[in-house]
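Student: I would like to see how this sequence folds:
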Amino acid sequence: MIAYPSGTATRDNTAIRFRQSFFNQNLVFLKVGSDGNIQLKNDSTSAVQIYADAHAYTKTAPGATAGSTLVPLKPARIGQVNVPANDSVLVEPLGKAGIPSGGVSDVLFTMAAAKSSASGKLIVYPSDGSLPGDTNLDYGLNLLVQNQVLARLGADGKFRIRNAGSKAITVSLDVAAYLAEPSAAVKGTTTQPTPPYRLADDVRVPAGGTYTVAPLDRGGVPAAGVSGVYLNLTNVHHTGSGIIRVYPSGTAPTETHAVTFMEAMAYSGALPAKLGEDGKITVHNTGSAEIRLWIDQFAYFKEPATGCAGGAAPAGMQKASKVSVADPEPYNPTTVLQASPTAVGSLGILEFAYTDGIGRLMHGRANPDALWSIQWTPIHGQEGYYGQPTLGEQADGRLNVLAHNLSGNVWSRTQATKDPAAWGDWVNVQKPMGSTVTVARHDDTLVAFAVDGAGSLWALPQYAANDAYRGWIQLGVSGVSTATAPLAVPVADGLRLFYLDASGVWRTALYARGALSDCASLSEPGFTGTASVVSSPGHRVRIFVRSPNGHILTKKQDGAGVFPQEWEQVGSLVAAGSPSAVLSPGSGKTEIVVRGTDDRIHSTGEIVQGSGQWRAWAVAQRHDDTYVPATDPTAFAYTGTNGPTWAFIFRTVNQEVRFYTPESETLRSTVTSPTFKGRALPKPPAAR
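Tutor: Just a heads-up that it's a prediction; the model follows:
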């Protein structure tokens, strides 16, 4: 059976193979003609009865109501289920085989049935829906059959499989894609049906052999910006039995079914096929004999536009460069986060993390009213880490740490339980990065950012709250510096990113649901170091950087969200390090600390809330405080029994953590800098 858009020439393709006295199904994406119709052509010598069921549609342009977007996956098995005779089973796909644990409206999977001693049919429908009148898969006596299924999930995230047959049957479920809800954390691809196009015409694939499909720039598919294509595979005139597997080029095969075939039968099977990093797809013949293969293309999946220029290869199409690290960095700043309280009325624990000079990843926990009771724990296991780690909190309150492994990859570790605090296992995210990593909260999900060795900007999103990280996605920006991690700040429409390019220009962009927009340059070339950003009510942000001549500069968004062209200089101090700024929760003023050329920490702050008028710089360490900072300071806000306040910390050359709090703050206008009380936090355990 051939299918093509009405009003166009007949296309040489296979939409479905059929056989005598038996129903066959195949789910294909079909482009409609200009009259809104599709054409079906029976190219056999006998009449055939057709049932056409519509399962979904795509829009030619965004509508008033946003629809779900498709995310192709490397095929993986959800599981095998036994469906009793004249009964149904519930299937819960969320959180399995690459599917997020939330934000999913539908899943696409191949349902393959084992040989049965009876005939029957299988029907898939939402867990809270009524039994529909169509059939997803007919099975027969001693036949191997399969079909691609688009399953809508019920409100509980499950779907039901009904067996309208007299015998129980076992089916395998191999997912190849899912549809992300409009509100999902990451936007998927848009589906672009094309006139059917034959990619492979009677190709011989030997037993155990593979065939590589290259769909880009063919049959209406663009040469770039494509994550996958919708294929239909047909094999005929074979002499053996087996399974055809389809998976992204450059990856290992998994135990999944695209087309299951047996002796002296012709089979077709359709599925969304995710592209490898080289833009190609591998087809693997697991059978015991050579097969003849036809492959037809019916649609492609277009990556969302980033809205940023930069000349990088499209998302998913550029391989990150391998990064090798010779030695750890001993004096990177310490990361601080106050966790959410574990009970009503309790105080959130202060969480600290840093890496030391021998590659240990140290984690500290302290009651904000009893910092001397801090407990330091090395959480690196047998691995070594370098650079400043980053801390995030899952939607359910569990702590997550991301750090740069000495292998070049970013590794992630999340608490298995928050109270009592206990760590889960390390997870290698499997992508070499040149910069260190940062993380920020995007609604109820976490998103990490880093730059690969080639200077391309990547995001590592959770696709649902409390979900695992699913892999890096490229954001289409190249020429980014690897010397510093991107900075991400939550704003009304997503995350405001700040990053330094290879020429030393500070740039900004808005990240939302996996794509960038609202991109702008903030500086001339020649800048180095890291930025610090303060967010005011109304999601207005102010950025602080160190200029090429060492002065601290700042810009603040105006009411329209636009940054001014010119920088404002904050006093005359010449700094040796990067600034760290915080919005004081006590006074409502922005406070800044920085390491000076005299090896002392200096402080300034606003004279009046939101004024951008600054006190004179003053040394924040008392004259009898002889501790020399070996790291840049980290300023942070936190809440103790006496209310909200702020503090800053640094580490000495001996990795001792010094903690400083302002002794008094006031809401009134003042040009006087606060005095700071400093103390040493207990040392971490000795290296073993």
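
Student: please count neighbours and contacts with C-alpha atoms only from this point.
Tutor: OK.

Student: tell me which residues of stretch 335-346 are tucked away?
Tutor: Residues 335, 336, 337, 338, 339, 340 are the ones in stretch 335-346 that count as buried (16 or more other CA atoms under 10 Å).

Student: another for comparison:
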Amino acid sequence: MRRVTSCLALSVLLVAGLAGPGLAEEPVLEDIEVPTDFVPIDDPFVLDPGATDGGGAGATEQPAVTEADVAAGTSRFVPLPPTRVLDTREGKGAPKAIVPPKGSVVLQVTGAGGVPATGVRAVVLNVTLTSATGPGFVQVYPTGQGVEGASSNLNVLTRGQTVPVLVTAPVGDGGRITLYTHGGGHLLADVSGYFLASGETAAGRYRPLTPARILDTRTGVGAPKAMVGKGSAITVQVTGRGGVPGSGVSAVALNVTATGAPASGFVQVMPSAGSTAAGSSSNLNVVARQTVANLVVVPVGDGGAVDVYSSSGTHVLADVAGWFTDDSGTPSGTGLFVPVTPERLLDTRSGTKPGDGAQVPLSPRGKAGIPADGVSAVVLTVTATSPVAGGFVQVLPTGQGTVGGSSNLNLERVGQTVANAALATLGDGGGVTLYTLRSAHLLADVAGWFTGGSTSGELPPELQGLRVAERSTTPYDPAAWPFPTGSCLDTAEQALADADVFEPTLSDDGCSVVDGLWRDPWAGTQHSAVEEVRAVHVVPLPNAHASGGDTWDAAKREQFANVVDQLEVVSNGTAAARADRAPEAWLPTVDSCGYAREWAALKKAWDLSVTTAERDALAAALAGC
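Tutor: Predicted structure coming up:
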């Protein structure tokens, strides 16, 4: 199998109470009640890491964009170190002046901050409004191609407030984007990547997942059960968890939440052990006792990990939404991005207000320039407004997520308006579901979509009918799954004989293989010594045990363990690397598609369950077939 390479986007949410999935943004309503205890942040804590406005500082050299790439209409993601390209407080990228209410800034994004001058379809920015002059919203749209007020990206409630949000902004006329502010304030923008015109490619393709929580310092998930200390950072393993494969990943998409901060500050997410200095940039700002979330797309660092830094100390949660491939995989046309002019797909204010626990369906396909098929995920800004009480909103693929298992935005008080971005995976029927814990109006604006197969948004046929369940915690006893049996030419020896490229050489008594030539199907290497290879189960026995096999009788366990068709002959190195890992933690470097098909077929044939993360990893591998 080939190794699956990926990159994922991470959104960090800081919460003081409930945390949930989703990102939403909408115009601020005029009748919002301003809380009297709000403490504004004077500065967004986003520092300029020394980049310039020149063309391409800090950028990695990319292959030239061909006419075929441009004609394809699709694009691949290229991450960048966070670089300030706009700050109206200092005159960077725009005049040095506060942007007045109902004013706008036209920002040149191509040729700046490491973004190439040509071939760019969209840019990924962390946009911040600070020193707000009043309640309102900020809208980001392609210059010359959008309508003011037709969509929104972030909302502010009070004078002096600071609010950041991640924006995937389609590039408009002349390589520019327009930032419109309804209420006025200073505008800042830090670029962290871009989408470059591309046809089939290995790197930069997005692999959507069912959102999964991989970090919660309140409960000890993914890190010690303790608040991230003031001026401190924790390391969070992202590859091999939550459906992200163990290799082939360039970046991840996370929804990051901060909660319970004792003082105002900021949270920064960065590649582990990378060159980015702690405190040199920020992904979200938090006020004391506030719960706030933001979407983050961050390259993975050493060992597939990211570091999460807090300036003031806070609890942090992170839900993974997907990942981007690196250049180690096979080129494909799936997972490429197609931007659209932002357009509103959902606004419940024109109808009945969703009640407590409501699940609001959204069908993006066939709307706003999105095709009716071949779509795997969409880029949304999700906004919740006029809630009856504090709660959260979760965005999940229809029929494929667990309500309450993740979150995208948090609401803390009656009448609040909160928005966030979401990379929304399409589920059954190509749909997305927006869940709200407490009654609130919901809005959703779309900015683009990612390519998928013809059954995009639905499970591949190989995975349909698989039973989804958590793994059993019953202890595994190797003696209950006898393999090998030690008999003459037992199943393990028979597998060695069958896998020999030529005719195997047997021992004098014919009971074991002593010589031959084998090709490792999971690594593509050849081995001529029997001591270098071994027979392993496609579905490891401990996994079978935890997936329903713990209820089998002894005869069925022995039968499963000794079916030759369930065995592959691989090198000792491959066997050790895979060990008992499931697909969400390990996929082969060669033919991951065939591996996924074989794994799924065995699970079906023996009525063994899969976890959601396991199923998502299999779906990602099958999407590249």
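
Student: which of the buried residues of stretch 335-346 of structure 1 fall in strands?
Tutor: Among the buried residues of stretch 335-346 of structure 1, DSSP state E puts 335, 336, 337, 338 in strands.

Student: does the first one really touch residue 387, like I thought?
Tutor: No - counting by CA atoms under 8 Å, residue 387 is not a contact partner of residue 335 of structure 1; they are 10.8 Å apart.

Student: between the two, what contacts are shared?
Tutor: Common contacts of residue 335 of structure 1 and residue 387, defined by CA atoms under 8 Å, 6 or more residues apart in numbering, comprise residue 354.

Student: number of residues surrounding the residue nearest to residue 533 of structure 2 when sequence neighbours are not counted?
Tutor: The spatial neighbour of residue 533 of structure 2 that comes closest, neighbours along the chain excluded (CA to CA, 6 or more residues apart in numbering), is residue 571 at 4.2 Å. A count of neighbours around residue 571 of structure 2, defined by other CA atoms under 10 Å, yields 26.

Student: who's in contact with residue 571 of structure 2?
Tutor: Neighbouring residues of residue 571 of structure 2 by CA under 8 Å, 6+ apart: 520, 527, 532, 533, 534.

Student: return the distance of the second one relative to residue 520 of structure 2.
Tutor: Counting by CA to CA, to the nearest Å, the separation of residue 527 of structure 2 from residue 520 of structure 2 is 8 Å.

Student: okay, now residue 214 of structure 1: neighbour count?
Tutor: Using other CA under 10 Å, residue 214 of structure 1 has 16 neighbouring residues.

Student: translate it into the numbering of structure 2.
Tutor: Alignment note (TM-score structural alignment): residue 214 of structure 1 maps to residue 363 of structure 2.

Student: separation between the closest residue to its match other than its chain neighbours and residue 270 of structure 2?
Tutor: Distances taken as CA to CA, 6+ apart put residue 431 closest to residue 363 of structure 2, at 4.7 Å, once the chain neighbours are dropped. Distance, residue 431 of structure 2 to residue 270 of structure 2, using CA to CA: 32 Å.

Student: those two: which is more packed in?
Tutor: Neighbour comparison, residue 431 of structure 2 and residue 270: the larger count goes to residue 270, with 28 against 21 (by other CA under 10 Å).

Student: host element of that one?
Tutor: strand 265-271 (DSSP states H and E).

Student: quick one: contacts for the residue nearest to residue 363 of structure 2?
Tutor: Counting by CA under 8 Å, 6+ apart, residue 431 of structure 2 has contacts 361, 362, 363, 364, 397, 398, 457.

Student: how about residue 346 of structure 2?
Tutor: Counting by CA under 8 Å, 6+ apart, residue 346 of structure 2 has contacts 362, 442, 443, 444, 445.

Student: which residue lines up with residue 108 of structure 2 in structure 1?
Tutor: In structure 1, residue 108 of structure 2 lands on no residue (TM-score structural alignment).

Student: quick one: the strands in the stretch 1-150 of structure 1?
Tutor: For the stretch 1-150 of structure 1, applying DSSP state E, counting those that start in this stretch gives strands covering 2-5, 38-41, 69-83, 87-91, 104-113, 120-126, 137-139, 145-152.

Student: between the ones you listed, which gets nearest to residue 16 of structure 1?
Tutor: Counting by CA to CA, residue 16 of structure 1 lies closest to strand 2-5 out of the strands of the stretch 1-150 of structure 1; the figure is 7.3 Å.

Student: okay, that closest one sits on what stretch of structure 2?
Tutor: So strand 2-5 of structure 1 is aligned with residues 139-142, judged by TM-score structural alignment.

Student: what's the mean gap between the matching stretch and the aligned bit of structure 1?
Tutor: Mean deviation of stretch 139-142 of structure 2 relative to structure 1 after superposition (mean CA distance after the TM-score superposition for structure 1): 1.2 Å.

Student: same question for that stretch: list its buried residues.
Tutor: Buried, per 16+ other CA under 10 Å, within stretch 139-142 of structure 2: 139, 140, 141, 142.

Student: can you check stretch 613-625 of structure 2 too?
Tutor: In stretch 613-625 of structure 2, counting by 16+ other CA under 10 Å, buried: 613, 614, 615, 616, 617, 618, 619, 620, 621, 622, 623, 624.
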